[in-house]
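> heads up, no residue letters with this:
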């Protein structure tokens, strides 16, 4: 499906994949670390790590030869997921934490809580409202018709 949301979900939309990426941002790199942090079955973790490597979000690197052991490190593509994860943090804290925030994003220099927002990279303007989705240059005819202006009857 040529939709960017659908394509993104194909890569990272599975529950465990996002949690593995979260833990990678926390600094975890080794299979046993992920398994302990997540309480995930080894076969499921193996599949998710392979999927994230195949998608180019993580890179599998040998760190010990005997016995062979690998670590999983974020690639540039994986690190580009960071703002998405921080936005999920903020949304979850705002809407899904009636007992209060269990994890807070902070500025590393000041220790002050931060509130992530999505902004236009060219203007710096927040994109919370007033954004419209339109067909792009590679849009299929189906996408173009989906976003064609609607005429009231």
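Cool, got the structure. None of the values given here were measured: they were computed from a predicted structure.

> only C-alpha atoms for contact and neighbour calcs from this point on.
Fine.

> Next secondary structure after the host helix or strand of residue 53?
For residue 53, the enclosing helix or strand under DSSP states H and E is helix 42-54. The first helix or strand that comes after helix 42-54 along the chain, using DSSP H and E, is strand 58-64.

> so that following strand versus helix 42-54, what angle?
If you take axes from the mean of the first three to the mean of the last three C-alpha atoms, to 10 degrees, strand 58-64 sits at 110 degrees to helix 42-54.

> Strand 58-64: how far from the chain's middle?
The chain centroid and the centroid of strand 58-64 are separated by 21 Å under C-alpha atoms, centre = their mean, to the nearest Å.

> Next: stretch 48-55.
Relative to its parent chain, stretch 48-55 has a centroid offset of 13 Å by C-alpha atoms, centre = their mean.

> try this one side by side with the last:
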């Protein structure tokens, strides 16, 4: 199929990047996957400017990727923490893929962080399969099909 016939204005990659394709957004998601929930903790770990972090968290909430949940420490005012939604959790393979690519091409020596399977302790790797269960090794194993 000619690449000129594809309608790139409806591209899912471009749409996804519009939502999560900014450095601070991806780093917020990384920390959320690692269990960070509170604004002060995000700011301390990331070193993001307060205004930038506020904007990125609000954007992730607006997109339904994070949800704000109230909490109140004893003797303090009510605050909110940020928890991943199902939509947010579904971004996990995307971050694993970015991490694996960085480990392969940017890490100097051992990977700085490994993700292990909680049940058996083995390292987790991202794999692609087709709907029939066959492994897909790379771009040469697929063909693009226009839908709709």
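Arrived safely, thanks for sending. All figures in this text were calculated on a predicted structure; none of them were measured in a lab.

> Overlay the chains and give the TM-score.
Here the superposed chains carry a TM-score of 0.85, computed using TM-score structural alignment, normalised by the length of structure 2; 136 aligned residues with a C-alpha RMSD of 1.6 Å.

> follow-up on the earlier one: what's the mean gap between the helix holding residue 53 of structure 1 and the aligned bit of structure 2?
Comparing helix 42-54 of structure 1 with its match in structure 2 after superposition yields a mean distance of 0.5 Å (mean C-alpha distance after the TM-score superposition for structure 1).

> which residue sits closest to the alignment partner in structure 1 of residue 39 of structure 2 in space, ignoring its chain neighbours?
Alignment note: residue 39 of structure 2 maps to residue 31 in structure 1; criterion TM-score structural alignment. What sits nearest to residue 31 of structure 1 in space, not counting adjacent residues and going by C-alpha to C-alpha, 6 or more residues apart in numbering, is residue 71, at 6.9 Å.

> Surely the one you found is within a strand?
Yes - assessed by DSSP: H, G, I helix; E, B strand; the rest coil, residue 71 of structure 1 belongs to a strand.

> Quick check: the gap between it and residue 126 of structure 1.
37 Å (C-alpha to C-alpha, to the nearest Å).

> Neighbour count: those two, which is higher?
residue 71 (17 against 13; other C-alpha atoms under 10 Å).

> Start from the N-terminal end of structure 1 and give the helices.
4-12, 15-25, 31-38, 42-54, 76-79, 82-95, 141-146 (DSSP state H).

> so where in structure 2 does the last one end up aligned?
So that's helix 141-146 of structure 1. Alignment of helix 141-146 of structure 1 against structure 2: no match, by TM-score structural alignment.

> contacting residues for residue 125 of structure 1?
Applying C-alpha atoms under 8 Å, 6 or more residues apart in numbering to residue 125 of structure 1 gives the contacts residue 119.

> again, only using 10 Å
With C-alpha atoms under 10 Å, 6 or more residues apart in numbering as the criterion, the residues that contact residue 125 of structure 1 are 117-119.

> Under the alignment, what does residue 92 of structure 2 map to in structure 1?
Using TM-score structural alignment, residue 92 of structure 2 sits opposite residue 82 in structure 1.

> got a list of what the residue nearest to its match when sequence neighbours are not counted touches?
Distance criterion C-alpha to C-alpha, 6+ apart; nearest residue to residue 82 of structure 1, sequence neighbours excluded, is residue 25 at 7.7 Å. By C-alpha under 10 Å, 6+ apart, residue 25 of structure 1 lies in contact with 19, 73-74, 78-79, 81-82, 85.
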